[in-house]
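Colleague: this one's sequence-less:
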């Protein structure tokens, strides 16, 4: 192919580039926070906002920018997202004050949101239905690697360079991706989406509710307990989301799009994704604590064992995508969620929990999410109307974060005392077995719900905007 008509697989690499840098920067900064706190003369609690504000920006703006991208030219919004991300990274590296650092991090988060809101929509636009599974399988691997390997990569870079280099490296990558996006991404916008109105009230309710829930989750993750303020934030966040649901029932252009969620594959796929992400996050937290505090593993050894999950997922996801493209998605979704459920039994039922059983749990769950995510994402994006694919992709990313928030809350509720004076000797006692048992039920519920998904093979349709 000529340079003006690149292969769709070449376009996928640009998409993966954006997915990697936007998810990697969620965790890559964490290891540098103590050094940054020392340099800017602030407390560790204050410097924690450098990590939090990035996530808050993404959670607040994902659905709104997804809706906006469907109205405008997706190619332009996506490519400009790389530029904004790179600009934010540049400003962070050059920051001399704490306020400037936070504002720059927020700008970087806006760019990351513009990228994440359109990543899966761009795959849907470029790939026909019978190839989306493989493409989104590769993209699911990148999401997992970027999300889980951030701290490890950040720690490695800090061995050889100062913390600003964690952000300097983003600048050339973002600029190259911006240029390639403007040159390679397909032009055109949906005429159907241009006519739709934007639900500003719903967007504000969703942003505020999700941000309050995330702030509550971050607070309980640090303190391992529910304070009155944390409970108030969580309850108010839930109230705002209920208000959003009531608001969306009154209008036909809501951010919770009626047409989108009237499609069974879309609402059921998002609900299933929420539960699987909840189970993943809720079980990773106590496993991490157990390895370090009970078995005496170093942070490096713990990280190496936890990497089993994305590594196994990386091998499985492309196969799952291929199978979905050839035979349909119902079998990989059901088998994947069933394996996720079975993995919980290694902790919930085994008399002794050892590093081997933890490794088995991580590996089997990794196989499960490799089968599930690649297939489920492809099914959702293929079921969504082409004119609303950015909104569908952004809501799917939003659901992933909400599932992680709920997982943190569930883990804190059931095993928040783990490691305290009263709970240090319990090791993997009753509370943590209950936690894994609850997550087993969630994963089984996804398996059962999978029977409601229409068993359809992907079509040979051409790509669409």
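Modeller: Arrived safely, thanks for sending. All values derive from a computational prediction rather than experimental measurement. Numbering: from 1, shown residues only.

Colleague: going forward, measure contacts between C-alpha atoms and count neighbours the same way
Modeller: Fine.

Colleague: buried sites along stretch 352-372?
Modeller: Within stretch 352-372, the residues that count as buried by 16 or more other CA atoms under 10 Å are 353-354, 357-372.

Colleague: identify the residues contacting it?
Modeller: Residues outside stretch 352-372 that contact it (CA atoms under 8 Å, 6 or more residues apart in numbering) are 137, 276, 287, 291, 305-306, 308-317, 319-321, 332-344, 346-347, 428.

Colleague: one more: stretch 202-220?
Modeller: 52, 56, 59-61, 63-64, 226-227, 230-231, 233-234, 236-241, 243-244, 247-248, 254-256, 402, 405-406, 408-409, 412.

Colleague: which of the residues you listed fall within helices?
Modeller: 52, 56, 59-61, 63-64, 230-231, 233-234, 236-241, 243-244, 247-248, 402, 405-406, 408-409, 412 (DSSP state H).

Colleague: circling back: mark which of the contacts of stretch 202-220 are buried, thanks.
Modeller: Neighbour-count burial (16+ other CA under 10 Å) applied to those gives 52, 56, 59-61, 63-64, 226, 230-231, 233-234, 236-238, 240-241, 244, 247-248, 254-256, 402, 405-406, 408-409, 412.

Colleague: for residue 72, see how far away the closest residue in space to residue 8 that isn't next to it in sequence is.
Modeller: Excluding its sequence neighbours, the residue lying closest to residue 8 (CA to CA, 6 or more residues apart in numbering) is residue 126, at 6.2 Å. In this view, residue 126 and residue 72 are 17 Å apart by CA to CA, to the nearest Å.

Colleague: who's more crowded, these two?
Modeller: Set residue 126 next to residue 72 and count neighbours by other CA atoms under 10 Å: residue 126 wins out with 23 against 16.

Colleague: which helix or which strand is home to residue 154?
Modeller: Secondary structure from DSSP states H and E places residue 154 in helix 129-158.

Colleague: can you get me the centre-to-centre distance for that helix and its chain?
Modeller: 10 Å (CA atoms, centre = their mean, to the nearest Å).

Colleague: next, the one to line up against it:
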């Protein structure tokens, strides 16, 4: 796995072949569709509940079931990509996601909608890692930074534009259109995927390790579920919070132990023996926790603390997404030139430096100042996430890319759930204590700042490992 250490020796003037850009465009198109769907549907939950006569606790499973299913399918993605080829898996997953979207729009009741959202989540869990596998294999270590920066457009723009798009749709259309909007995009993505993506032959392998799949998929989903419940229930709740987290952690530990003893594991955990791959994923875990936590906190900051409407809150968040989109190409080029470690250190420090003032500003703070901070924070977020992903992929062989993509996305998903849970716990506990709402948001922003600093330290470890 040492052939990828030469990323710093690549000339930044090397132009990326046109076919790689075409592949990147198709992959980003599919990723943007699946990620935008999450923010659109979450906005429509109150409307869906009212129309289908479901309680808030029940309708929340439309979102929770999707996220849990997504965590279940991630461990299987590597196996499917190796067996059938990542391009075939990507097209099949996009097609399944599109069909499930259509069925969700036609759901006659809340029970059917939850069930169909689970199927949609199973497909969505495969789209992003399969696409990253295709891109990683097509680009190779030489162009990974710049190409993976394109994938970051979906990660940054979907949460930024989703609230605005969803609010406008609900103002003029019924909630099924939140799902029907996926149909034309899904059809176009499948056609482009069949025409553009390289169809590499799969490799014959043994039977799927069903026990490993249960341990990995069930463990990851249990941890994500427990962390999600931590933010909405009593932290001392054993059955709802700590039992799923403990059982999930034991399941993941059992999966690691089982994989080390098998000649053909579901996912090759031995890749973590590579110090660069291990360090990049560790840093990505904390950077993902800060990013996803911030993406949950910022809409609440405008809607609840500043009493902004859903659409106006979305408009105020556009500057955050815009900063990320502008910085992504630069971050990719710098990653190819200097390596992801130093770029991630700078990015995470920028996030911490721009979030820290929000932990002290009053409610009536200058709105221009807040927008400037959010723009720079978006720049830092772009520089703190995708360079770590690029570095992790550059540390593995071509044939290991499917497993690497699965691991990167699993750790980011659990890291994101950790960051969201931290924000939810802080806000709910501060509200229960009777403290002013502003105090809760100040503490929440401080929590994001701490996560970013931990990510900076982990990125520093990555920098030292690569240099050694």
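Modeller: Nice, thanks for sending it over. Only a predicted model underlies this, so the values are computations on that prediction, with no experimental measurement involved.

Colleague: circling back: mind listing what's buried along the helix holding residue 154 of structure 1?
Modeller: Buried-residue list, helix 129-158 of structure 1, by 16+ other CA under 10 Å: 129-155, 157.

Colleague: what's the matching residue for residue 203 of structure 1 over in structure 2?
Modeller: Matched to structure 2 by TM-score structural alignment, residue 203 of structure 1 sits across from residue 213.

Colleague: kindly report the same for residue 451 of structure 1.
Modeller: Aligned by TM-score structural alignment, residue 451 of structure 1 pairs with residue 463 of structure 2.

Colleague: likewise for residue 60 of structure 1?
Modeller: Aligning on TM-score structural alignment places residue 60 of structure 1 opposite residue 72 in structure 2.

Colleague: and what of residue 273 of structure 1?
Modeller: In structure 2, the residue matched to residue 273 of structure 1 (TM-score structural alignment) is residue 284.

Colleague: any idea how far that match lies from residue 390 of structure 2?
Modeller: In terms of CA to CA, residue 284 of structure 2 sits 10 Å off from residue 390 of structure 2.

Colleague: of these two, who's got more company?
Modeller: More neighbours surround residue 284 than the other of residue 284 of structure 2 and residue 390, with 29 against 26 (other CA under 10 Å).

Colleague: with adjacent residues omitted, what lies nearest to that one?
Modeller: Going by CA to CA, 6+ apart, residue 284 of structure 2 has residue 388 as its nearest residue, at 5.9 Å.

Colleague: and residue 348 of structure 2, what does it touch?
Modeller: So residue 348 of structure 2 contacts 287, 380-381, 383-384, 452-453, 455-456 (CA under 8 Å, 6+ apart).

Colleague: isn't residue 91 of structure 1 right next to residue 104, touching?
Modeller: Yes - assessed by CA atoms under 8 Å, residue 91 of structure 1 is found in contact with residue 104 at 5.6 Å.

Colleague: and these two? Which one has more around it.
Modeller: residue 104 (24 against 20).

Colleague: all strands of structure 2, in order?
Modeller: For structure 2, no strands are identified by DSSP state E.

Colleague: quickly note the distance from the residue nearest to the spatial centre of structure 1 to residue 101 of structure 1.
Modeller: By CA atoms, centre = their mean, structure 1 has its centre lying nearest to residue 400, at 4.6 Å. Distance of residue 400 of structure 1 to residue 101 of structure 1, computed by CA to CA: 27 Å.

Colleague: likewise for residue 415 of structure 1?
Modeller: From residue 415 of structure 1 to residue 101 of structure 1 the distance is 35 Å (CA to CA).

Colleague: and for residue 437 of structure 1?
Modeller: Counting by CA to CA, the gap from residue 437 of structure 1 to residue 101 of structure 1 is 42 Å.

Colleague: more neighbours: which of those two?
Modeller: residue 101 (21 against 18).

Colleague: and the match of residue 451 of structure 1, how many neighbours?
Modeller: Using other CA under 10 Å, residue 463 of structure 2 has 21 other residues around it.

Colleague: residue contacts, it?
Modeller: 340-342.

Colleague: can I get those residues in JSON lines including neighbour count and distance to residue 47 of structure 2?
Modeller: Listed next are the contacts of residue 463 of structure 2 as JSON lines, based on neighbours: other CA atoms under 10 Å; distance: CA to CA, whole Å:
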{"residue": "340", "neighbour count": "32", "distance to residue 47 of structure 2": "43"}
{"residue": "341", "neighbour count": "29", "distance to residue 47 of structure 2": "44"}
{"residue": "342", "neighbour count": "21", "distance to residue 47 of structure 2": "45"}
